[in-house]
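Student: Any chance you could fold what I've pasted below:
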Amino acid sequence: MYAVILAGGSGTRFWPKSREQLPKQLLKITGQGTMIQNTLDRMTPVIPPDNTWVITNENHALETCRQLKPMGFCPSRLIAEPVGRNTAAAIGYSARILSESDPDATMAVFPADHAITTLEAFCELLQRAKTVAKKGHLVTLGIKPLAPETGYGYIKQGQALEDGAFKVDRFVEKPDQQTAETYLKESGYYWNSGMFVWKVSTLLDEIKIHLPELHAQLDALATNTFEAKGQYPYRMLNESGRNIFSSLKSISIDYGLMEKSNNTAVLPANIGWNDVGAWTALADVSVKDSRGNVIAGNVIAVDNSESIIQGGNRLVATLGLKNMIVVDTPDALLVCPKDQAQDVKKIVEQIKLEKRPEAVTSMTEIRPWGSYTILQKDANYQVKRIEVLPGELLSLQSHHHRSEHWTIISGTAQAQVDEVSHNLTRNQSIEIPQGAKHRLVNSGESPLIIIEVQLGDKLDENDITRYEDKYGRA
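Tutor: This is a model prediction of the structure:
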């Protein structure tokens, strides 16, 4: 059995920690690992990492590979989408690529950002789902409802099948409160988890019937897929493939296929599932204090109850809060009532309307070579902490409007300034004059960390002229 992890979401309800450039699935929200690491880890007893595929936006491909490769994931099994086109396109494209190596494969599909706490039951469920799928069914995992939730779609079970599964009678859109309460009282209704198991051949046959326009493009997408060069040879589309994928209709697999097929089955699941769809989900998947608070980070909380308080490096002090959410990051602070957690996305929409950067980026930005964090910024100076991964290097570049000063904090650097190369270690520094061609290389085996001070009248990322670049940006 193979797994496909869907990792294309933006996680707007988890702003301000989740941003477009580093979304929820790449963050530590519910445990020691990031959400996508936790997703890969929980499947390992049934589906080994080298049988797992990931499909994500091309902007997140490198960071996803970095997070998963140490766990045994093979970077060539990451598929990079040029744009988001919903789950039907992502699943269809992944299935077509998987079919090249194993046309008779059984394929399980999981969102990257859910939480599951009953792991033994989850693994046993996957084995049963595989058995049902091998008999030609499109299997969806239905969660036994615990409350009259109006935020989920529902599945109504029909005729009993083998291995505890049922034919799907119908899929139901997100209900109102009264209808959800009725579903909870009646037996045979399940939350739609967005997790599926099927044979690749069955899925592709069903896509051909119900999504013929998508099916007609899958061969062309596969033909125009190639492996990127470098340390992480993930799969991406060439220009023709990008144009094809961008032209696909944006439609969910539920609406485009599952609701139309007569070949669907639901397997009831009691696995401690949570879709972690908003900050309030932390109350269900995290340890709470004696007053029902979920507190993390540098926080002093006095007389608070039933609140979620997430601090960072600076002190967050709260007093007398009840049913509130407080999330602090270096460049943005969220304060809202818990019953409006689903509306955090409205804040993100407003930030975008005002063309502010906080919806897209944070003070830390991921780059192909590592990352940088803005420590201080003013009109004519900026201070950054730069981390370069072992063996990586920045582009050969120059700046027309600023000079730079580098101080090595840890690691070993090779700094090129014009035609001269300098080897630098901890507590050594070097000046980069305005207009000089320069490059920074991590020549050691541990991360290289430097403090960069920029001085000039233009300090944004647009003041970069690249002459050579390992990552194709010159």
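Student: Every contact and neighbour count from this point should use C-alpha atoms.
Tutor: OK.
Student: Need the three-state assignment for V335.
Tutor: Of the three states, V335 takes strand under DSSP: H, G, I helix; E, B strand; the rest coil.
Student: That one: what's it in contact with?
Tutor: Counting by Cα atoms under 8 Å, 6 or more residues apart in numbering, V335 makes contact with 324-327.
Student: Could you also give me the structure for this next sequence, so I can compare it with the first?
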Amino acid sequence: MDWLSLGEMKIADSESKVVLTEESFPAVAVRIVPVVLAGGAGSRLWPMSRERYPKQLIDVLGPDSLLQATVQRMKGFYADGGTVSTPIIVCGDEHRFVTSEQLRARGIDARIVVEPARRDTAPALTLAAAAACSEGDDPIIVAMPADHAIENLTAFQLAIGLAAQHARRGAIVTLGVPPTRPDTGFGYIKLGSELDDGAHRIERFVEKPAAELAVQYLASEQYWWNSGIFAVRASVWLATLKIMQPAMHDACLLAHAQGASDGMYFHPGADAFKSSPSDSIDYAVMERLGLDERFAEGVVVPLDAGWSDLGSWDAVWEALEKDADGNAARGRVVFEGATSSFAHSQSRLIACVGVTNIVVVETDDAVLVADRSRVQEVKTVVSRMRALQAPEADAHRKVRRPWGYYDSIDRGERFQVKRIVVNPGGRLSLQLHHHRAEHWIVVSGTALVTRGGEEFMLSENQSTFIPLGVTHRLENPGKLPLELIEVQSGSYLGEDDIVRFDDTYGRA
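Tutor: You can find the predicted model right below:
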């Protein structure tokens, strides 16, 4: 059956309606495909989260990154005889290597769909729905943002099981969180009529309210927080999108049809995907479901599992264990006479004395100090830093690459010093620079160096010089990490001064 064309579905499809009933779907076990949307930036969690290494890739709460924790959330899930398939991760090209590296570190098999450009969550989910149909059936996709926290996995999976039952019969289902406070940082869902199992029909979605309105929502008990977690049959999502957002539907399916696989990565057609409108799942589809009975039914299932979207440092403080004075900390932190505060240290000791309701976050190259009640303004600060072209706005001092990483130790007007670590078997691209020369000094391990027309080995305490304009490559042929110090000198030291001729990782 061609689920992408919906050719054999009992679906009434016109310019104005999509009618889906239980009879539209075969009564067989249905695959569940977890879909993790990992394309966000998370600038409110600066300085740990940055454009080139966003919050889903960092370990905000524990030893696992938020991405790793999200992908493992469906482990052991079972419902109605259906099987849970290999998860699909949708991420940007710049993050695909570190995403796959983090998955391998936890022994997780996954399919990674690489977005050619950022187009928000609706196009991302559409790419995933098309990929989920590639095995010829019509699975239920469970879409989860990669940057949320869940305390109670059992309660989470029970909610997903209930959502899957409604999705199986053709509904588009979201998980709603019964609010515990009048929070202005979340969108809300107004509950419609209650169903037999505790779920509700969706009456409407509500944008982030003002404080006074949020108090009214909490008191009414008719509004739940919008978790951003969805369950829907792939065919239902595609059919609904075809009616509501035809340009997005056509662009994304064309991009999928023109795509190609590269190992564990699937690359959609770039030009077609870039032609898609950019919109979120809520704006593109969900907010319209309750407005017209002819559309697919919208259902909200309660999620009472200690959910948090970790959208700010205050949310991180809420999610962490606290001491008797309400303080939460990670890393080397000492509190003295402090209350209701949060501190996160990556390396240096942080001492908080006599302070209340503050946030302190320390990294190798930046320190954030903020009032907990104003942490939403961190995003504005990051925008100001970008306007000033401060590199700390988007990149860490330590930058990960598919072959390893480099750490910018020092820099001046015409020089920069980097510590470079190349993984065993790692291989940098064959490249040259127009504006800088480089000195390489091996600290440990063995380096295979290509310089112009020659190739040679370097071991510990040996060095070489790469003149400006000369093609070169660095490789680690050994079984241990290769560590070296690189000293760059020249008129321009930006990372865009690289001309690649050959690259193992497809970046040439």
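Student: hang on, the earlier thing: among the contacts of V335 of the first structure, which are in helices?
Tutor: Among those, no member falls in helices (DSSP state H).
Student: residues near the residue mapped onto A283 of the first structure from the second structure, how many?
Tutor: Aligned counterpart of A283 of the first structure in the second structure: W317 (TM-score structural alignment). Look at W317 of the second structure: counted by other Cα atoms under 10 Å, it has 22 neighbours.
Student: ok, now G241 of the first structure?
Tutor: Neighbour number of G241 of the first structure under other Cα under 10 Å is 22.
Student: Run a quick check on it versus A220, I expect a contact.
Tutor: Yes. Checked against Cα atoms under 8 Å, the pair G241 of the first structure and A220 is within contact range at 7.2 Å.
Student: quick check, A129 of the first structure in a helix?
Tutor: Yes. Assessed with three-state DSSP, A129 of the first structure lies in a helix.
Student: Alignment lookup: it to the second structure.
Tutor: Counting by TM-score structural alignment, A129 of the first structure lines up with A163 in the second structure.
Student: The match of A283 of the first structure and M264 of the second structure: what is the separation?
Tutor: Separation of W317 of the second structure from M264 of the second structure (Cα to Cα, to the nearest Å) stands at 36 Å.
Student: now do V84 of the second structure
Tutor: Distance from V84 of the second structure to M264 of the second structure, counting by Cα to Cα: 18 Å.
Student: Between these two, tell me which one has more neighbours.
Tutor: Relative neighbour count places V84 above the other of V84 of the second structure and M264, with 20 against 11, counting by other Cα under 10 Å.
Student: check contacts around the more buried one.
Tutor: V84 of the second structure neighbours (Cα under 8 Å, 6+ apart): 31-34, 77-78.
Student: re the thing from before, will you turn the contacts of V335 of the first structure into TSV that also has distance to Y255 of the first structure and neighbour count?
Tutor: Shown next, in TSV, are these (distance: Cα to Cα, whole Å; neighbours: other Cα atoms under 10 Å):
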residue	distance to Y255 of the first structure	neighbour count
M324	35	20
I325	33	23
V326	35	20
V327	34	22
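Student: Could you single out the nearest of those to D41 of the first structure?
Tutor: V327 (27.1 Å; Cα to Cα).
Student: which residue lines up with the closest one in the second structure?
Tutor: That one, V327 of the first structure, aligns with V361 by TM-score structural alignment.
Student: list the contacts for its match?
Tutor: Counted by Cα under 8 Å, 6+ apart, V361 of the second structure has contacts 47-48, 343-345, 367-369.
Student: If we use 10 Å, what do you get?
Tutor: Listed by Cα atoms under 10 Å, 6 or more residues apart in numbering, the contact set of V361 of the second structure reads 45-48, 313, 329-330, 342-346, 350, 367-370.
Student: From those, keep the buried residues only.
Tutor: 45-48, 313, 329, 342-345, 350, 368, 370 (16 or more other Cα atoms under 10 Å).
Student: State the pair within the residues you listed that is farthest apart.
Tutor: With Cα to Cα as the measure, no two of these lie farther apart than L45 and I350, at 18.1 Å.
Student: What distance do you get for E124 of the first structure to V139 of the first structure?
Tutor: Relative to V139 of the first structure, E124 of the first structure is positioned 15 Å away (Cα to Cα).
Student: try Q428 of the first structure
Tutor: Taking Cα to Cα, one finds Q428 of the first structure at 60 Å from V139 of the first structure.
Student: Same drill for those two, tell me which one is more crowded.
Tutor: V139 (27 against 14).
Student: I'd say that one and V132 touch.
Tutor: Yes. Between V139 of the first structure and V132 a contact is recorded at 7.2 Å, counting by Cα atoms under 10 Å.
Student: anything in contact with each of the two?
Tutor: In contact with both V139 of the first structure and V132: 165-166, 197-199, 265-267, using Cα under 10 Å, 6+ apart.
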